[in-house]
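1. Sequence below, structure please.
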Amino acid sequence: MTTLLEARYRTVLRLLPAYYRREREEEMVETYLWGVDRDTQDQSRPTVGEVASIAALAVRSRLGAAGAPRRYAVLGSGVRLFALSAVLLLAASAVVEPVLRLTWTFTRGSAERRLFLSDFTGHGIVTDTVAVAQWILPLGWTVAYFALLHDRRRLARTGALVAALPSLWPLIGSLAGATILTEPAFVAMLALLVWLPALALCAAHHRDAPPARLPAGTPGLVFMAACVLTGASLVLLPAATDLVWAPANCFVVGALGWLVWNVRRPDRGAPGGGLALAALGLLLLAVRVAALYPWLGVPVPAGYWNSSLGQTSALALLTVALAVAGRRELAAR
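-> Down below sits the predicted model:
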């Protein structure tokens, strides 16, 4: 006769994919019930730790764990490439934008330096600490990128989560009354842009996943190329330099390169690469649209509109092309 505790364990185990339950469910139920007095099983429940462990196992088994069916292996590969690509874009921005800002500040005289330093002093301990953290913590993206490609997964997860923290301050500050949230949709999309890659990295680069690998090039060379593209976007094409301008330009160049590479060597890429890049493109497109929306009906320079709309069109076309290429890639495999 099935006890209430056994039924509860089986309910929780339904979090696991069907292929995993077929192989391991009975063994796992026996292990959980081992040593539990049968007379007390109707008054017992799975512990919080056991439920959390099963939930983590459900994520791993769906994202390319050993022995997973092909669709789960492809899903895991795609999520890992999505996380790695997004972390690369964010890491380049986290390094280049502060360097350019510091270069501009300290080459424009003492008045500009005082104006820069005033952002970090005289506003109260909390506000000043947050301002410093918003400069320093995003460097965690660079730590996460290199740690991931050197198979230091725990360090990569820590770096990504730490780097994503500053995106929460506008939301927390508005709730606490410390700041006014003037563009909630844009702020929310920016938070999504950093937290989705961070959570994808934590979920997909689990202990059973294969080591992270770039499709081409070495980690340092690829990072340098991303930094050059980011700097060029901000210096040579400054018409629409908002927070998504440089990462989106890097994505456009990288996605075009992937499409060319995929045409020439269709069997060399990671499974699910096209769909992963399409998902990243869709995320960047959503942030770009959120950045443009507050300016509708407001007089702005024509250069801003032309640049932003051009980038929006490029993102939309590339996202569609990547999705089509990704579906063809999966069908061919």
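
2. hey, let's count contacts and neighbours off CA atoms from now on
-> Will do.

3. check which helix or strand covers W195.
-> Counting by DSSP states H and E, the element that carries W195 is helix 184-204.

4. Proceed likewise with the subsequent sequence, for comparison:
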Amino acid sequence: MSQDLHRSVLLREAVDALVVDPGGLYIDGTFGRGGHSALVLEQLSDAGQLVAVDKDPQAVAFARERFTAEPRFSIWHGSFADMDQAVADRAGQVAGILLDLGVSSPQLDQAERGFSFMQDGPLDMRMDTSRGMSAAEWVNTESEEEMARVFKEYGEERFARRMAGAIARRRAERPFTRTLDLAEVVKAANPAWEKGKHPSTRVFQAIRIHINGELDDLYQALDKSLTLLKPGGRLVIISFHSLEDRIVKRFIRDQEKGPQLPRGLPVMDSQIRKTLRSIGKAVKAEAEEVGENVRSRSAVMRVAERLAD
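-> Down below sits the predicted model:
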């Protein structure tokens, strides 16, 4: 798949839920290759603005080239955890925030990025290739116990200890440098393959989430969204695995309920400060989209609206 043909998941559904004020300020926290951004810009008036954010230097370069003549668009290099820096002095004025979580298709499709267990490439997995520890550095130096914890917690891998042990034994002979090398060791250590899923899937997912700090970034972004969004502003989040979706679902639910006060406290429901309300039910891709783009199969979109303080 070429970079300019990358298809954003739940494209129309996400943008329709996001853009409630055509003249407002919006944040696309995960630019990728700009599918969502392009459609947002189509929905905005001349007064509207879109600030895109991405960790990946390739995505940032692509954005600057693709939207070079678009005065309503700007791109900021960094994590969506720090999106408040991208709209400094605009807190409380953002009309919508979109987060399309996880690894992007262009990153998966490029073997040299090291995300794929299906293509051989350097074992990297960093979304921001300008900083941080690579996957190779991590698997070659981390303790066996910590690897097992990461595989279990972030990959929900039931054979985490077995796989961490296999990696530790092999790296004692020679270090890991390539994706397929690691995938084969994990594959051999997996005694019960899941139908339709590569036996290395969960371990690769766990390593990627860990070295990129994806869940920590998500927690920070969710908290900051409450300050950034104006009343009526929308928070739209597309998740691709249960760990992310549980975090998002719990966050929206907790903000809908407001602070949990001791039972029996003489406080009316209308006096409890609630910051979000959920909009509709969780949205999943239609069968037609799944048929055209297999990545959309696991996508779950949740939408919430900022309430007035």
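
5. TM-score them against each other, please.
-> With the length set by TM-score structural alignment, normalised by the length of structure 2, the two chains reach a TM-score of 0.28; 132 aligned residues with a C-alpha RMSD of 5.6 Å.

6. still on that earlier bit, list the buried residues in the helix or strand following the helix holding W195 of structure 1.
-> Beyond helix 184-204 of structure 1 in the direction of the C-terminus, DSSP H and E gives the next helix or strand as helix 219-235. Neighbour-count burial for helix 219-235 of structure 1, with 16 or more other C-alpha atoms under 10 Å as criterion, is recorded at 219, 223, 226-227, 229-234.

7. picking that back up, which residues sit against the helix holding W195 of structure 1?
-> Defining contact as C-alpha atoms under 8 Å, 6 or more residues apart in numbering, one finds that helix 184-204 of structure 1 is touched by 59-60, 63-64, 76, 79-80, 82-84, 86-87, 90, 157, 160-161, 164, 167-168, 170-171, 283-284, 286-287, 290-291.

8. of those, buried ones?
-> Of all the contacts of helix 184-204 of structure 1 considered here, the ones buried according to neighbour count by 16+ other C-alpha under 10 Å are 59-60, 63-64, 76, 79-80, 82-84, 86-87, 90, 157, 160-161, 164, 167, 170-171, 283-284, 286-287, 290-291.

9. wait, isn't R202 of structure 2 in contact with A160?
-> No - with the criterion set as C-alpha atoms under 8 Å, R202 of structure 2 and A160 do not qualify as a contacting pair; they are 9.3 Å apart.

10. the more surrounded of those two?
-> Set side by side, R202 of structure 2 and A160 show unequal neighbour counts under other C-alpha atoms under 10 Å, the larger going to A160 at 25 against 21.

11. Setting aside sequence neighbours, what's the nearest residue to the more buried one?
-> Excluding its sequence neighbours, the residue lying closest to A160 of structure 2 (C-alpha to C-alpha, 6 or more residues apart in numbering) is A148, at 4.9 Å.

12. Verify the stated contact: the one you found with A166.
-> No - when contacts are counted by C-alpha under 8 Å, A148 of structure 2 is not listed as touching A166 (10.7 Å).

13. higher neighbour count, those two?
-> Just comparing A148 of structure 2 and A166: by other C-alpha under 10 Å the higher neighbour count belongs to A148, 21 against 18.

14. name the element the more buried one belongs to?
-> Element membership for A148 of structure 2, per DSSP H and E: helix 144-155.
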